[in-house]
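S.K.: Give me the fold of what follows.
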Amino acid sequence: MARLLGLVTLLLIAGGTAQAQAPVPSIDDYAAMANMSSVSISPNGERIVFISGESRAERSIVVYSLVGAAPQVIDGGDDQVLAAVSWANDDNLLATYSERRDMASVGERVDVFRTYVIRADGSRNWELSQYKSLANRDIADPDSMLVWQPVLQDNRGSRSAGDGVERAVGLFRQEFSRDRSARRVFIGEGGFNYVLNAENEPVVRYTTDDGEFELWANLDDSGWDRVYNENLTRERFRFGARRSDRWTGRMTNLAGLDATGQFGYFTSRVNDDRAAVFRFNFETNEIEGPVVQSDLADVGSFIRDWRTNAIIGVRWAEERQRVEYFDETFAGIQSQLEGFFPDSNVSISSWDQDFRRVIISIGGGQTSQSYYLLDRQSGEMAFLAGAYDRIPDESVASVEIVHFEARDGVELFGYLTLPPGREARDLPLVMLPHGGPQARDFYGFDPWSQFLASRGYAVFQPQFRGSEGFGRDFITMAHGEWGRAMQDDVSDAVNHLVESGVAASDRVCLFGWSYGGYAALAGATLTPELYRCIIAGAPVSDIFAMMNYETGRFGGASVTYWAEYIGDWRSETENISRISPALNADNVQTPLMLVHGTDDLIVPFEQAEIMAEAMDAAGKPYELVAIEDGPHQSYRMTVDNVRELYTNLERFLFEHNPPDAN
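M.R.: Prediction:
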């Protein structure tokens, strides 16, 4: 169980003393799961709940008392992945699990998330129906919470609502005793999404139907009035008989209301590119904004005050995390904390009903991930625990933001993690492109980068075109550019780091997972002269075989996504063949290691086998590391999975690109 420490003042936390360099943590230290995560405080401020345990078998839910009672430890179970825990009220918890199931309805094995209601004393638990979602806690009624649930609405004989049966949304008061104990509070009209006010009343609704967005309000309980509507623009992408539609407009959603109920906040793209925050003024029935926008990134992860349902701020990621609060009290605390922790991402993550006790999360900078308890009445802050307490702060490698320019003039950046105690000069470098590819890396403590840096390597994570969160134009810039401009971005990052003197030109290796694994194989076959060794994790090696797999999975639901990114593999066979690594194994010139989990549902293990067969046919040496029962996603990996990955990474890199030049 994570160890909770004593109180210190903000002033003392801000200070620091020089310490001797700590011993290098072991592979087991880095493979251990976070020993404190999903931390939140109960509504009455008397208890903290979090997930603890450094392995799947040790995972538990810990309920820690702030008023002197003994801690309660609830077994998290080792047959599912315990993903998150939070308070439903002062006596009940909501725990989210991920598990792998055979879904007969779709004929596939899939990963599903399930929510359980757990008594905080561990005395009982039951599974919340997958069709229900939390609407809000309700402190006024300690025996229940509010949930949304789909219902069938019988309108037969009704002229106004339509003569038929349609699916609608219902607001229910869910008893904590068992799943079936739910009382109806409100039934909405079919097709609408609803927004609650501070009294948990549905007062705003919206819909996008037949290419039209409609916003309705009932703020004074006088009946529903349509206050805004617009015709949306449909963009259609066709791939054979398949198509995907995207509706765009000034307003297509509503996240929630402010504390006064005057404004409704939503996101919309400026010039159809980057998402920004706008608001709808219900007094004037006009759109205002953008009220928050970025010149680099999409903005729009709203922060909600659970006590009032109010939108109080927004959090987004540029090179670093950015937070802007609309509430002055929260804004003041955020500003003060950022002053104390200038090199870290600071988040106000949980608070009690009186807003006296507040959980603070600190990540990045010279810490892995730390949690504090702020008492606003006394002004003191308690250090609770570090997420990775096997890795002391003095062993955390520093992370720098490095900007570079692609060969076609596109401005890019990435995260450079430097090995502790070494000058940023002529270093052995591991390039680490992310998966997705429509994903991104974030500033902070990245376990894979930190492990490699602890072994003496500089690690660079390039945010190549196609990365998520930097606007729609940045995404579409990558369409049709697998193995082309996207790969050029990775190569240009290597050249920049070499030319700036950070990396030695003959000591660069390329390691990636998923799409990053494809990028590693593309590096091995398209630009082998850049790299001393290649490590491809869960890689796509044969695009044609991969597309056959995707076409057969879930009825080909993701085929249009792949077609946008890759192109038409059915007709553009020559172009696709050029960027398909298994068809170009003859070009491999450097040591290659393939690493793949045998229980990967995203990129099947067959992809590694195809590349191995191609290497055999080309007479090229390679290694294939099959992680038994290993999944695709890192959050599903066991400690044994991660230990096997890290052990082979260290061995292979030490052999083919040792951290000390030779």
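S.K.: Only C-alpha atoms from now on, for both contacts and neighbour counts.
M.R.: Fine.
S.K.: Give me the buried positions along stretch 174-186.
M.R.: By 16 or more other CA atoms under 10 Å, the buried positions in stretch 174-186 come out as 174, 175, 176, 182.
S.K.: should've said stretch 7-26
M.R.: 10, 24, 25.
S.K.: Ok, stretch 278-295 next?
M.R.: By neighbour count, with 16+ other CA under 10 Å as the criterion, the buried positions of stretch 278-295 are 278, 279, 280, 281, 282, 287, 290, 292, 293, 294.
S.K.: For the residues you listed, which two are the farthest from each other?
M.R.: When the buried residues of stretch 278-295 are compared pair by pair using CA to CA, the two farthest from each other are 282 and 294, 25.4 Å apart.
S.K.: Residue 265 belongs to a helix, doesn't it?
M.R.: No. For residue 265, which was evaluated using DSSP: H, G, I helix; E, B strand; the rest coil, the result is strand, with no helix membership.
S.K.: give me the number of residues near it?
M.R.: Taking other CA atoms under 10 Å as the neighbour definition, residue 265 ends up with a count of 24.
S.K.: For the comparison step, fold the sequence that follows:
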Amino acid sequence: MSTRFSSTLRIAALLACALALPAFGAEAAPPAPPPIADFFDNPAFSDAVLSPNGKFLAVRYSNDNKRDRLIVIELATNAIKVVAQFGDRDVYRFQWVNDERLVLDTTDKSIGPGDAIYGPGLFAVNRDGSSFRQLVKISGNFVQEHGVARASLPANHYLVTQKGAQASDDVYVTNPKRDGLNERGEIMYVNLVRLNTVTGRTETVMRPGPARGWLLDHKGEPRLCITLEKNIETVWYLDPATKEWREIAAFDGYLGGKEAFRPLAFGPDGTLYVLSGAGKDKMALHTFDLAANQVSAEPLVALADYDFSGRLITSRDKLLGVRYLSDARATAWFDPKMKTLQATIDAALPATVNMINPPARPDSPWVLVQSYSDKQPERYTLYNLDTGKFNSVGSTHERIVPAQMAEQELVRITARDGLTVPAWLTVPNGTAVGTTVGTAVGTAVGTAPGTAVAKRKNLPMVVLVHGGPYVRGNEWRWSADSQFLASRGYAVLEPEYRGSTGFGTKHYRAGWKQWGLKMQDDIADATKWAIAQGIADPKRICIAGASYGGYATLMGLVNDPALYKCGIDWVGVTDINLLYTGHWSFASDMSSAYLKYGAPTLIGDPEKDAAQLRATSPLLQAARITQPLLLAYGAADQRVPLYHGKKFHEALKERNPDVEWVVYQEEGHGWSLPKNRIDFWGRVEKFLGRQIGSP
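M.R.: Now for the predicted structure:
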């Protein structure tokens, strides 16, 4: 493979990070699998963004596993400046305000959600490190603040990441108003506040109603407001001619409908782009006529097998292209020069998806390229348009060697009722696969139902069920969870069961009120497909998942006890009624409006569907689960509070002696701390080794 890296500019080396980035296409593989920490540690390098003029690169980076700091590199001279760092916090989100100034907020990666009492705050700084200013407090007055506060806004103000024109000193922050005195109260509405990053001056934007979302136009001005009253979502447009808000659409905010659409962005010419089904099965990218208040009849971008999901790529005055997700990320360029540039970069880096990020107002030869594949974690490089050379910036998992990773492919399986169910299949390194997805990025790739896949072994397999459930589970990319399991010798199957989004309205709506029923059948049918293909050893299959995936794990053991030898549930729902009834010991972050207007139709009505919810309750069916189980929960979880796990564990342990139970006291809905991720996946490795690791 031909890759050209400049000998004069090595950003990764200049940052003094020992990333030891392997060359693309490296073949050597060590005899031992990579350590758990290689998959689940926090990365040293985690993000990079070009300035609007393309002359400077802002990088978030930590050295020797210390605090994440913000670094600015002047690309013409390679001069490096640390512009923001904290002794007790990490730089989190950041963006360019303009060519001279940046804004950033913070987090604390050393503590879990249960111990977090601080807000993210907000700070601004010039690219040379001068004029550092705190704009939003991190917490109350009893906590030491950073810098000179100078009338900082209260901690309940949060950065809006929409970039706008990046031509002034202003940014926008949101200010949620809640019905209680603390952060656990439900949001009543969200204010939008214009904030000057130099002076700290603020101006609150007038709301047309109980706002829940805002959209800026290409110039960075508020242009759309989305309000929610009961279940009705209304879209308001701030007409520049009248400077008044006017309603342009209204529909069910939880269940959608034929007329529903989702605003995406404004183009440089003021055109509003939206996502709409327009009466068809798949969501597509459309324009919206603001005079007639209607979605365009013909889409701008439509995908045959997927709902459109993506974003616009613009310059100062032109729509350059659209980035979208099919099986993997891809870009449809409307600009001929960018289309040619994409072809050039893809020819140099043929084994990866290559996402080009041009500066908004280019005044330099640099573009930033994000590259990844199923085997390669995301890597950032700079490409010089004048010299045609690449320069490494960093990799988000620097110790991962692509040659040691497993191939992933998208297969399509026919469920028992005829519905096509996509599924992601990852097989251990060295096991042949039938379809190389990386050679067909941006297309619907996979083996047809019933197609034999040659040279596969009878492998132990983990059926990994995604959470949500009404989300898309995966895409063609490197994934720590599946790659870790594959590195330990397991095939991994991840079904996009009915109810998953991204595959059309029919597929999504087929999952309504199907928890533990047809959604569960899809997972079982995908498992049986893998057995029929000779991929999975029928005696060595474990089902696993988090959140809804944890629920599906438990129901899989109930419904199909002969199919799954064991189960791994972390932060999983154990009873649907508990989502509604809650518990005195902890507040759930599910809104009362969703539980009233959305959940009864999507999940099940606690009164009308009472019999169904009893039959599909792992808690009430616990006596039927005799397989070995690993259960893990976060004590600070507000989505699936700990009592879900505790009640189920109590119901299970009297009849099932083979249950491993772990609670991470400081964690919420998932594992935020590397020590807990490493501990959990170490437990998973040992558990699987005992249950299905030997023939």
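S.K.: Mind putting the buried residues of stretch 278-295 of the first structure into a markdown table with secondary structure?
M.R.: Formatted as a markdown table, these follow (three-state DSSP):
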| residue | secondary structure |
| --- | --- |
| 278 | strand |
| 279 | strand |
| 280 | strand |
| 281 | strand |
| 282 | coil |
| 287 | strand |
| 290 | strand |
| 292 | strand |
| 293 | coil |
| 294 | coil |
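S.K.: now, which of those residues sits nearest residue 602 of the first structure?
M.R.: Out of those, the member with the shortest distance to residue 602 of the first structure (by CA to CA) is residue 294, at 32.9 Å.
S.K.: Tell me which residue of the second structure lines up with the closest one.
M.R.: Using TM-score structural alignment, the equivalent of residue 294 of the first structure in the second structure is residue 303.
S.K.: and residue 335 of the first structure, that's in a helix?
M.R.: Yes. Secondary structure assignment places residue 335 of the first structure in a helix (three-state DSSP).
S.K.: what about it, distance to residue 346 of the first structure?
M.R.: Going from residue 335 of the first structure to residue 346 of the first structure by CA to CA, to the nearest Å gives 9 Å.
S.K.: Please say which of the two ends up with more neighbours.
M.R.: Comparing residue 335 of the first structure with residue 346 by other CA under 10 Å, the one with more neighbours is residue 346, at 23 against 15.
S.K.: List the contacts of that one.
M.R.: Residues in contact with residue 346 of the first structure (CA atoms under 8 Å, 6 or more residues apart in numbering) are 334, 337, 338, 360, 361, 362, 363.
S.K.: again, only this time at 10 Å
M.R.: Remark: with contacts taken as CA atoms under 10 Å, 6 or more residues apart in numbering, residue 346 of the first structure is in contact with 321-323, 334-335, 337-340, 360-364, 370.
S.K.: okay, and the common contacts of residue 335 and residue 346 of the first structure?
M.R.: With CA under 10 Å, 6+ apart applied, the overlap between the contact sets of residue 335 of the first structure and residue 346 consists of residue 323.
S.K.: Next, work out how far apart the counterpart of residue 52 of the second structure in the first structure and residue 358 of the first structure are.
M.R.: Across the two structures, residue 52 of the second structure finds its equivalent in residue 43 of the first structure, going by TM-score structural alignment. Distance of residue 43 of the first structure to residue 358 of the first structure, given as CA to CA: 11 Å.
S.K.: repeat for residue 516 of the first structure
M.R.: Distance of residue 516 of the first structure to residue 358 of the first structure, computed by CA to CA: 38 Å.
S.K.: These two: which is more packed in?
M.R.: Shown here are residue 516 of the first structure and residue 358; by other CA under 10 Å, residue 516 has more neighbours (25 against 21).
S.K.: I figured that one was touching residue 536, is that so?
M.R.: Yes. Using CA atoms under 10 Å, residue 516 of the first structure is in contact with residue 536, at 7.5 Å.
S.K.: got any residues that touch both of the two?
M.R.: 510, 522.
S.K.: can you give me the helices in the stretch 201-350 of the second structure?
M.R.: For the stretch 201-350 of the second structure, helices defined by DSSP state H, counting those that start in this stretch occupy the ranges 336-348.
S.K.: So what would you say the end-to-end distance of stretch 509-523 of the second structure is?
M.R.: Taking CA to CA, the first and last residues of stretch 509-523 of the second structure lie 17 Å apart.
S.K.: Output the residue interval of the first structure matched by it.
M.R.: Using TM-score structural alignment, stretch 509-523 of the second structure pairs with 476-490 in the first structure.
S.K.: distance between that stretch and the chain's centre?
M.R.: Taking the mean C-alpha point of stretch 476-490 of the first structure and that of its whole chain, the gap between them comes to 23 Å (CA atoms, centre = their mean, to the nearest Å).
S.K.: Mind listing what's buried along it?
M.R.: Along stretch 476-490 of the first structure, these residues count as buried under the neighbour rule (16+ other CA under 10 Å): 478, 479, 480, 481, 482, 483, 485, 486, 487, 488, 489, 490.
S.K.: just those residues now: which is nearest residue 374 of the first structure?
M.R.: residue 490 (42.3 Å).
S.K.: how about that closest one, secondary structure?
M.R.: When the structure is split into helix, strand and coil by three-state DSSP, residue 490 of the first structure lands in helix.
S.K.: residues in contact with it?
M.R.: Neighbouring residues of residue 490 of the first structure by CA under 10 Å, 6+ apart: 406, 431-433, 460-465, 510, 519-520, 523.
S.K.: Out of those, name the ones that lie in strands.
M.R.: Secondary structure defined by DSSP state E assigns 431, 460, 461, 462, 510 of those to strands.
S.K.: Matching the third one against the second structure, which residue comes up?
M.R.: This points to residue 461 of the first structure. Using TM-score structural alignment as the criterion, residue 461 of the first structure maps onto residue 494 of the second structure.
S.K.: What is the burial count for that match?
M.R.: 25.
S.K.: Look up how far residue 358 of the second structure lies from it.
M.R.: Shown here: residue 494 of the second structure relative to residue 358 of the second structure, a distance of 34 Å by CA to CA.
S.K.: And residue 407 of the second structure? What does it align with in the first structure?
M.R.: For residue 407 of the second structure, the aligned position in the first structure is occupied by residue 398, per TM-score structural alignment.
S.K.: I'd assumed residue 424 was in contact with its match.
M.R.: No. Contact status for residue 398 of the first structure versus residue 424: not in contact, 11.0 Å apart, counting by CA under 10 Å.
S.K.: what do those two both touch?
M.R.: 417, 418.
S.K.: Which one of those two is surrounded by more residues?
M.R.: Between residue 398 of the first structure and residue 424, counting by other CA under 10 Å, residue 398 is the more crowded of the two (20 against 15).
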